[in-house]
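**Q** Quick one: sequence plus predicted model below, questions after.
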Amino acid sequence: MQAFELEIAQGQIDDLHDRLGRTRLPDRTPGPDWAFGTDPDWLADLIGYWRDRFDWRAQEAALNAFEQVMLPLHGIDLHTIIAKGQGPSPRPLLLLHGWPGSVFEFLDILPILTDPARFGGRPEDAFTVVAPSLPGFGLSFAPGQKRFSVQEMAALFADLMSALGYPRFGVQGGDWGAFTGSALALRHPDRVTGLHLNYLPLRPEPSEFEREETAYAIIQGTKPQTLAYALTDSPAGLAAWIGEKFHRWTDHGGDPFTAVSRDRMLANISLYWFTGAIGSSFWPYYARLHGDWPVPDGAQVRVPMGHAAFPREIRRPEREAAAQMFPDIRRWTGMEKGGHFAAMEQPAALAAEIRAFFADLPA
């Protein structure tokens, strides 16, 4: 295990600015804004900000404010944040992001979880948070490395927690983090003290969302290599692809930057750009489409489970449906505001739910 700090070479930053300055945008499809994908005017404004005003070094420093390590596990170098709890007996918590997210999702929620007293909470509710970059995402990626399915990620993270000295731990996740956390709890129920989710990894039912909003998942699940060429070569294309998801999946009244700051969104996109990890981040979609569902049909995750149901989450199954997979639901809270990127959009509210859920469970 080696200590790690992120420092992108200035030449890479200069190259990004040069590419952004040579962006060629398509024409606008006639019709309402955002009706056919990312709005060209919105993207042009974002590209200009990214090129001329965005401060990557400030975001890099915000990440480096936390302890980070690289661990050789399962044939890759796994990047992990280890944020130590400031309390009498912090509980270990494995915190898992999804796509198109990264560990930049967690920079605002980590202090609330690790030092609750600073935010009006109780010191005894502190967590020591282990927040890895999913394999193939961001800093857990190197060209040519093997790809991981959700089931393989679950096995990797079980071994990560063992390597860090945590035989038992809680898990929290959204998006692929929810799938991975559920698969881990299914396979290692003796190790997981509780599972808290802000996304439910149930098989989707036919819906308007499935008809209009899942083309990205089909492309990423069938031809990930082809799409990777465009998004690895064009930062504008990458921003359009990821930016659309922040626009569609966050809780806002027309401006996604009221839900997630422009700088934090661009930090997340920039990490994909600088690491070249967008193509490898598609792999869980391919593995899911061409393999078993991460929690097999009929299987039950029997560890205590809690769910924060955010109103603008992309899928919102009913509690009765969730109980088929999670028979031990201890807490189910309808949240007032927030969407798919809950840790970025509503860090204080999500942290409060995580604390309340685990406070009622044995360590």
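**A** Yep, that arrived. Numbers count the residues shown, from 1 in each chain.
**Q** When you work out contacts or count neighbours from here on, use the C-alpha atoms and nothing else.
**A** Noted.
**Q** Tell me if I'm right that residue 250 and residue 344 touch.
**A** No. Residue 250 is not in contact with residue 344 according to Cα atoms under 8 Å; the separation is 9.6 Å.
**Q** Residue 117 versus residue 177, what's the distance?
**A** To residue 117, residue 177 is 27 Å away according to Cα to Cα, to the nearest Å.
**Q** Repeat that for residue 205.
**A** With Cα to Cα as the criterion, residue 205 and residue 117 are 42 Å apart.
**Q** Looking at these two, which one has more neighbours?
**A** Each of residue 205 and residue 117 has its neighbours counted (other Cα atoms under 10 Å); residue 117 has more, 16 against 10.
**Q** next, the one to line up against it:
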Amino acid sequence: MSTTIHPFHLEIPDADLADLQRRLANTRWPDAETVADTSQGPQLAKLRALVARWQGGYDWRRCEAMLNAWGQYRTEIDGVDIHFLHIRSPHPDATPLLMTHGWPGSVLEFRAVIGPLTDPVAHGGQASDAFHLVIPSLPGFGFSGQPTASGWNVNRIADAWIVLMARLGYERWAAQGGDWGGAVTTTLGYKAPPGLTGIHLNMLMFQPTEQERADATPHEQAMLDDAQRYDQQFSGYFKVQATRPQAVGFSLADSPVGLAAWIYALFQDVSDSAGDVESVFALDAILDDIMLYWLPNTGASSARLYWETMQSMRHGGMPSAPMTTPAGISMFPGEQVRLSRRWAERRFTNLVHFNELKQGGHFAAMEQPEVFVDEVRKTFRLAR
């Protein structure tokens, strides 16, 4: 296995973009929903507006140039090519920070926070808050390789990330994540590899105990109610991808509008937008994210991470013992699965920062970038 790190220059063939436009033009649309709200999923008018932008006005080459300007690389780890952004701070003593996205996110989740985190002085901050950023695409996501055999679960990804940081020459580093990135980052915290100085999470895959449910305060009960609503109303995608990812994968690979609707539903349901996606996200930002699934054809391979995790859960999930790695947690109110400080303190014995924010949801770095940056800075000031 090669340990070489290769620069990666993205240049999608014009023929691929032309094929996309043909598919969009030939879309066979479903009939409209029979309700006035989003309870049946994304509304026909919203998806038609998204696709109209995709067909006229949206510029993939702009996004492509942005990715290339940041600095993209690939390296083989455990038999899979890992794509990652590596953005060095102008401050040589900056803290290396590994940031991991989730589904249906991508490395583009962090676009609005890259500048403030790497160059805080240019954004009204202090040089001591600077970070060198390493932002990998999960295996089977974006321009990382697609595993050809089962076994790429959260634990294996965490091991790959440890190799990646060592390969980059970082002896001391920190980690951040939400969604699957939160699961990977939590796993890193439990593994506590030499050099990991702390973690920051904006989502935990959290299950309260029966006793915690019984003893819940009114504030905690509201969290439990939101988690139950997520399970009953919004988690259909999770259950499909955790049990039959390949079944939905055929549609995600063949229909750009099918893929777009599958992803748009999550931006709609788990952001702090009351279902009005465009009030929080620009259409081009959503389309950029969708393109990182469409162009490399990773609808099926990304969905399989859910299946892989369910297989690994049969052999035990996260460790039950409290974590000792310094940790910071930011709970955004639009996140459907949250935990209280009291619940967090039982699971993290070195909780250096905990905060419940007033705005923001599942896509915290996109929805509230300034707040997100402040939370990351506060955590790692205390974790150093």
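**A** Right, received. Where do you want to start? Values in this document were obtained by computation on a predicted structure and should not be read as measured data.
**Q** tm score of chain vs chain?
**A** The pair, once superposed, lands on a TM-score of 0.95 when counted by TM-score structural alignment, normalised by the length of structure 1; 362 aligned residues with a Cα RMSD of 1.7 Å.
**Q** coming back round to it: between residue 250 and residue 344 of structure 1, which one's more packed in?
**A** Neighbours of residue 250 of structure 1 and residue 344, each counted by other Cα under 10 Å, are more numerous for residue 250; the result is 27 against 24.
**Q** residues touching the counterpart of the more buried one in structure 2, list them.
**A** Aligned counterpart of residue 250 of structure 1 in structure 2: residue 271 (TM-score structural alignment). Contacts of residue 271 of structure 2 were listed using Cα atoms under 8 Å, 6 or more residues apart in numbering, and they are 277, 334-335, 360-363, 367.
**Q** Now with 6 Å, please.
**A** 334, 361-362 (Cα atoms under 6 Å, 6 or more residues apart in numbering).
**Q** What is the nearest of these to residue 110 of structure 2?
**A** residue 362 (12.9 Å; Cα to Cα).
**Q** how many neighbours does the closest residue to residue 11 of structure 2 other than its chain neighbours have?
**A** The shortest distance from residue 11 of structure 2 to any non-neighbouring residue, by Cα to Cα, 6 or more residues apart in numbering, is to residue 64 (7.2 Å). By other Cα under 10 Å, 15 other residues sit near residue 64 of structure 2.
**Q** now do the one 4 residues further on
**A** If you count neighbours by other Cα under 10 Å, residue 68 of structure 2 ends up with 16.
**Q** Would you map the strands across the stretch 51-200 of structure 1?
**A** For the stretch 51-200 of structure 1, the strands defined by DSSP state E, counting those that start in this stretch occupy 68-73, 76-83, 91-96, 127-132, 169-173, 192-197.
**Q** ranges for the helices of the stretch 51-200 of structure 1?
**A** 56-64, 109-114, 150-163, 176-187 (DSSP state H, counting those that start in this stretch).
**Q** ranking those helices by burial, who's on top?
**A** helix 176-187 (a mean of 26; mean count of other Cα atoms under 10 Å).
**Q** what about residue 13 of structure 1, which helix or strand?
**A** helix 10-21 (DSSP states H and E).
**Q** ok, the match of residue 250 of structure 1 to residue 192 of structure 2 distance?
**A** From residue 271 of structure 2 to residue 192 of structure 2 the distance is 31 Å (Cα to Cα).
**Q** repeat for residue 36 of structure 2
**A** Relative to residue 192 of structure 2, and taking Cα to Cα, residue 36 of structure 2 is found at 49 Å.
**Q** ok, those two, which is more surrounded?
**A** A count of neighbours by other Cα under 10 Å puts residue 192 above the other of residue 36 of structure 2 and residue 192, at 17 against 8.
**Q** In structure 1, what residue corresponds to the more buried one?
**A** If you follow residue 192 of structure 2 across to structure 1 using TM-score structural alignment, you land on residue 188.
**Q** now the helix holding residue 13 of structure 1: which residue numbers in structure 2?
**A** Using TM-score structural alignment, helix 10-21 of structure 1 pairs with 14-25 in structure 2.
**Q** related to what we said a few turns ago, dump the strands of the stretch 51-200 of structure 1 to a markdown table, plus mean neighbour count.
**A** Formatted as a markdown table, the strands of the stretch 51-200 of structure 1 follow (neighbours: other Cα atoms under 10 Å):
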| stretch | mean neighbour count |
| --- | --- |
| strand 68-73 | 17 |
| strand 76-83 | 22 |
| strand 91-96 | 26 |
| strand 127-132 | 24 |
| strand 169-173 | 25 |
| strand 192-197 | 26 |
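**Q** would you list these in CSV and tack on distance to residue 42 of structure 1?
**A** Conversion of these to CSV gives the following (distance: least, Cα to Cα, whole Å):
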stretch, distance to residue 42 of structure 1
strand 68-73, 34
strand 76-83, 33
strand 91-96, 30
strand 127-132, 32
strand 169-173, 30
strand 192-197, 32
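**Q** Residue 99 of structure 2 is in contact with residue 135, isn't it?
**A** Yes. Under the criterion of Cα atoms under 6 Å, residue 99 of structure 2 makes contact with residue 135 at 5.0 Å.
**Q** Give the equivalent position in structure 2 for residue 275 of structure 1.
**A** Checking TM-score structural alignment: residue 275 of structure 1 goes with residue 296.
**Q** Share the number of residues neighbouring that match, please.
**A** 17.
**Q** swap in residue 20 of structure 1?
**A** 19.
**Q** Likewise for the one 10 residues further on?
**A** If you count neighbours by other Cα under 10 Å, residue 30 of structure 1 ends up with 8.
**Q** residue in structure 2 matching it?
**A** By TM-score structural alignment, residue 30 of structure 1 lines up with residue 34.
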